[in-house]
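In: dropping the sequence and predicted coords here.
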Amino acid sequence: MANVELPQTMQAVVCHGPEDYRLEELPTPKRGAGELLVRVEAVGICASDLKCYHGAAKFWGDENRPAWAETEAVPGHEITGEIVELDDAARAEWGVEAGDRVVVEQIVPCWDCRYCDTGNYHMCAVHNMYGFKRANPGGMEEYMVMTPGSLVHKISKDIPPAHAAFAEPLSCALHAVERANITFADVVVVAGCGPIGLGMIAGAAAKYPAQIVALDMDERKLELAKKTGATTVINIANEDAVAKIKEMTGGYGADVYLEGTGHPSAVLQGLNCLRKLGRFVEYSVFKDDVSVDWSIISDDKELDVLGAHLGPGCWPAAIRLIEEGKLPMDEICTHQLPLADFQKGLDLVSAGKESIKVSLIPGGASTQNAGQA
């Protein structure tokens, strides 16, 4: 197809190091063979974006690898946009057309390592990702290129862009739920009712366990947890969560604990909440090291402790949940800001008091959903 008329330059947020992100005018990218050129409609701001912004020293778990995005990289990995240019190779790879709205998984697998070869592409040894390296600019820009080998999914244009971009964190939350192997008889505890925790609650509810207990310190988020599927909520600022959960379970404790806060105290809380032979799933990225008595895991309870990274295989389910209106998306996606207000967006996520999910809308105006502070 003929190239559409595009502006010569565009706005983009560019990383120049920890706490040094700048709005700049960059040349509009040109797609190569087999690539998609996408007009970005929305990009969510994630807690990991915030940790990268602040340059947390242990973010990647490797002191030799910097925590923040590479200098001159464009951040943002919760991306949705409209395809404006493609070729036949791209059509064949992804089954898309110009005008389609798509979302893209943040990982760009190499498809040629031990993990990719065994179907575990989310653990790719190379581990290129949109929004962290110069080679794969993220969504905090007006136009971006999606490269061959990326995992691209179509999503409805009938939903708001910020809702579509929520497919990325929701898929991650669903993967954590899958790792837990939830059964109908289980009492499931979800720590944290931010975007990931709410996604975990929704995913757990789809498994129909006996109970889903949501933990948080924010009454507004706990009310939203009820709408997402929690059967019981506990404000840990006012109640002893461990004592209440043991009371609910005849003194035994919960069967499953899903950690979605990124706060070190939530780890020990989970170990204490669980019954013997329980299952602990850790999703969060931590700014600081976490120290616990590991004998709880071994000698005391013989727990299964599982990690969860990204959302492999969970994107179709996440997209269905959003498209079918299974989640209160208007209340989850609280703030949409223009790209120029990226710093305000980072600050909203950092404060954690006014917002649930904050998104940037390139070329758009600020909106704040009704009922939000």
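Out: Arrived safely, thanks for sending.
In: okay, CA-based contacts and neighbour counts for the rest of this
Out: OK.
In: report the separation between the spatially most central residue of the chain and residue 100.
Out: The residue lying closest to the centre of the chain (CA atoms, centre = their mean) is residue 169, at 2.5 Å. To residue 100, residue 169 is 21 Å away according to CA to CA, to the nearest Å.
In: thinking again about what came up before, how about the nearest residue to the residue nearest to the centre of the chain once chain neighbours are set aside, what does it touch?
Out: Excluding the flanking residues, the one nearest residue 169 by CA to CA, 6 or more residues apart in numbering is residue 196, at 6.1 Å. For residue 196, the contact set (CA atoms under 8 Å, 6 or more residues apart in numbering) comprises 169, 170, 172, 173, 260.
In: which residues touch the host helix or strand of the first one?
Out: Assignment of secondary structure by DSSP states H and E places residue 169 within helix 167-180. Counting contacts by CA under 8 Å, 6+ apart, the residues outside helix 167-180 that touch it are 77-79, 103-106, 195-197, 199-200, 203-204, 256, 258, 279-283, 306-315, 317-319, 322.
In: in helices, which of these appear?
Out: 195, 196, 197, 199, 200, 203, 204, 315, 317, 318, 319, 322 (DSSP state H).
In: contact partners for the last one?
Out: Yep, that's residue 322 we're talking about. 163, 164, 167, 329.
In: residues near the last one, how many?
Out: The number of residues packed near residue 329 is 18, by other CA atoms under 10 Å.
In: excluding chain neighbours, give the residue nearest to it in space.
Out: residue 163 is the one closest to residue 329 (CA to CA, 6+ apart), at 6.4 Å.
In: what about the one you found, distance to residue 94?
Out: From residue 163 to residue 94 the distance is 22 Å (CA to CA).
In: neighbour-wise, which of the two wins?
Out: Remark: of residue 163 and residue 94, residue 163 carries more neighbours, 22 against 16, as counted by other CA under 10 Å.
In: sec struct for the more buried one, please.
Out: Here residue 163 is recorded as helix under DSSP: H, G, I helix; E, B strand; the rest coil.
In: could you do residue 224 as well?
Out: helix.
In: residue 360 too?
Out: strand.
In: and for it, the neighbour number?
Out: 30.
In: included below, for side-by-side comparison, is a second structure:
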Amino acid sequence: MPQKVTGVIARAKGAPVEVTTIVVPDPGPGEAVVAIQACGVCHTDLHYREGGINDEFPFLLGHEAAGLVEAVGEGVTNVAPGDYVVLNWRAVCGECRACKKGKPWYCFATHNAKQKMTLEDGTELSPALGIGAFAQKTLVASGQCTKVDPAAPPQVAGLLGCGVMAGLGAAINTGGVTRGDSVAVIGCGGVGNAAVAGAVLAGATKVIAVDVDDRKLKWAKDFGATDLVNSKEVDAVQRIRELTGGFGADVVIDAVGRPETYEQAFFARDLAGTVVLVGVPTPDLKAPELPLIEFFGRGGALKSSWYGDCLPERDFPAYTDLYLQGRLPLDKFVSETIKLGDVEEAFHKMERGEVLRSVVVL
């Protein structure tokens, strides 16, 4: 029968979040109920609260999570009660043109649970990214559950569910960083520093971190950046070129998503280099005006990275194993662990740039 649990909702645009009771239905066909153990506070959750995604309030926030499968619905075979899983927001369909081309990470028909979680009065909730994990339990499509090694603590493993995977994937999957490459990362928050870590993991020999905040640059150094550039103090493009023999970086990752940072990325890459946009622009922003001859003359590739072009069933277990081997410092992303009632303050800390990740532990 349906369960009543505690969760965090955004009831209206810009209003402080609320801790309240939500109703989680029994899983239907293809669905699973997951008992959440930990969930990271991601900037996307703040976007939901501020109405930057859509206006389908109230939202059940939280999506960067790990936990235990409690129950599954009819026809579910990929997970079973008791499995330790990381949640993802792109359950692939296996049937669309991308999946049938053997590129399921581009799936054009990803899906979530069909049933809705509700407030006690029956008001339907919109779960953030189809997950809604700032809650003791949540309902998802079974394909949103990816089994990983339970030796990885949930406050660490759950981060693979969104921001960290986006950054790792931007470097490794989208950017194709490989041994000996030079890489510049513009914007060193959670996603940007994950891109730094991904570039180091892939074997880049020069990893240049760019930001306007020295605190974030120090974090980037902790993740393996070889060079730090404060773009408030120097011309970032010029400095990246100086650090790469005058040529520019092989791969430049824009983890901010603004016209000015994209223009920096465009001109800071080497000839035939790659630009990767992983920072999410707001709908009002426009691409910078650049001479068309520069697109032609520089060659290379301009790419967007959505969720790090990841395939959860492939990537989550692999990166969990690398963490357990001591090769991927996921624990460095955890700035603090908090309770459900601390989410609003965690948003303020995020806005002030004080944390890489606050993680709710249940």
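Out: Now that the structure is in, tell me what you want to look at. Since the structure is predicted, the reported quantities are computational estimates derived from the model, not experimental observations.
In: any chance you could compute the TM-score here?
Out: The TM-score (TM-score structural alignment, normalised by the length of structure 2) is 0.84; 342 aligned residues with a CA RMSD of 2.8 Å.
In: and residue 217 of structure 1? What does it align with in structure 2?
Out: Mapped onto structure 2 by TM-score structural alignment, residue 217 of structure 1 lines up with residue 212.
In: tell me the spacing between its match and residue 83 of structure 2.
Out: 42 Å.
In: which one's more surrounded, the two?
Out: Counted by other CA under 10 Å, residue 212 of structure 2 and residue 83 do not tie: residue 83 has more neighbours, with 20 against 16.
In: what distance do you get for that one to residue 57 of structure 2?
Out: 31 Å.
In: what do you get for residue 335 of structure 2?
Out: Computed as CA to CA, the residue 335 of structure 2 to residue 57 of structure 2 distance reads 29 Å.
In: which of these two has more neighbours?
Out: residue 57 (19 against 13).
In: you'd agree that one is in a helix?
Out: No - Residue 57 of structure 2: not assigned to a helix; according to three-state DSSP it is coil.
In: aligned to it, what sits in structure 1?
Out: Aligning on TM-score structural alignment places residue 57 of structure 2 opposite residue 71 in structure 1.
In: next one: residue 196 of structure 2
Out: Checking TM-score structural alignment: residue 196 of structure 2 goes with residue 201.
In: check the secondary structure at residue 271 of structure 2 for me.
Out: Going by three-state DSSP: residue 271 of structure 2 is strand.
In: spatially nearest residue to it (excluding sequence neighbours)?
Out: Residue 271 of structure 2's closest residue in space is residue 298 (CA to CA, 6+ apart), at 5.0 Å.
In: count the neighbours of the equivalent of residue 170 of structure 2 over in structure 1 for me.
Out: Aligning on TM-score structural alignment places residue 170 of structure 2 opposite residue 176 in structure 1. If you count neighbours by other CA under 10 Å, residue 176 of structure 1 ends up with 29.
In: from residue 349 of structure 1, how far out is residue 176 of structure 1?
Out: Residue 176 of structure 1 is 22 Å from residue 349 of structure 1, by CA to CA.
In: quick revisit: so which bits of the helix holding residue 169 of structure 1 are buried?
Out: Neighbour-count burial for helix 167-180 of structure 1, counted by 16 or more other CA atoms under 10 Å, picks out 167-180.
In: about what we covered before: show me the contacts for the residue nearest to residue 271 of structure 2.
Out: Counted by CA under 8 Å, 6+ apart, residue 298 of structure 2 has contacts 270, 271, 272, 273.
In: filter the residues you listed down to the ones also in contact in structure 1.
Out: Contacts conserved in structure 1 for these, using both residues aligned by TM-score structural alignment, their matches' CA atoms under 8 Å: 270, 271, 272, 273.
In: farthest-separated two in these?
Out: 270 and 272 (6.2 Å; CA to CA).
In: what do those two both touch?
Out: Joint contacts of residue 270 of structure 2 and residue 272 (CA under 8 Å, 6+ apart) are 250, 298.
In: what's near enough to touch the residue in structure 1 that residue 351 of structure 2 lines up against?
Out: Matched by TM-score structural alignment, residue 351 of structure 2 corresponds to residue 350 in structure 1. Residue 350 of structure 1 sits next to residue 50 when contact means CA under 8 Å, 6+ apart.
In: what's the separation between residue 350 of structure 1 and residue 215 of structure 1?
Out: Applying CA to CA, the value for residue 350 of structure 1 to residue 215 of structure 1 is 19 Å.
In: and residue 118 of structure 1, how many neighbours?
Out: Neighbours of residue 118 of structure 1 (other CA under 10 Å): 10.
In: now list the buried members of the ones in helices among the contacts of helix 167-180 of structure 1.
Out: Counted by 16+ other CA under 10 Å, these give 195, 196, 197, 199, 200, 203, 204, 315, 318, 319, 322 as buried.
In: now, which of the residues you listed sits nearest residue 32 of structure 1?
Out: residue 315 (25.9 Å).
In: give me the nearest residue to that closest one, chain neighbours excluded.
Out: residue 171 (5.2 Å).
In: do the same with residue 135 of structure 2
Out: residue 7 (3.9 Å).
In: test my guess that the one you found contacts residue 22.
Out: Yes - the criterion here is CA atoms under 8 Å, and residue 7 of structure 2 meets it with residue 22 at 6.2 Å.
In: just give the number of residues close to the closest residue to residue 346 of structure 1 other than its chain neighbours.
Out: Of all residues not flanking residue 346 of structure 1 in the chain, residue 50 sits nearest, at 6.5 Å (CA to CA, 6+ apart). By other CA under 10 Å, the residues close to residue 50 of structure 1 number 19.
In: measure residue 50 of structure 1 to residue 56 of structure 1 for me?
Out: Residue 50 of structure 1 is 9 Å from residue 56 of structure 1, by CA to CA.
In: and residue 159 of structure 1, what does it touch?
Out: So residue 159 of structure 1 contacts residue 323 (CA under 8 Å, 6+ apart).
In: so it, which of the three states?
Out: coil.
In: relative to residue 76 of structure 2, how far out is the residue of structure 2 sitting at the aligned position of residue 282 of structure 1?
Out: Taking TM-score structural alignment for the superposition, residue 282 of structure 1 sits opposite residue 277 in structure 2. Per CA to CA, residue 277 of structure 2 is found 36 Å from residue 76 of structure 2.
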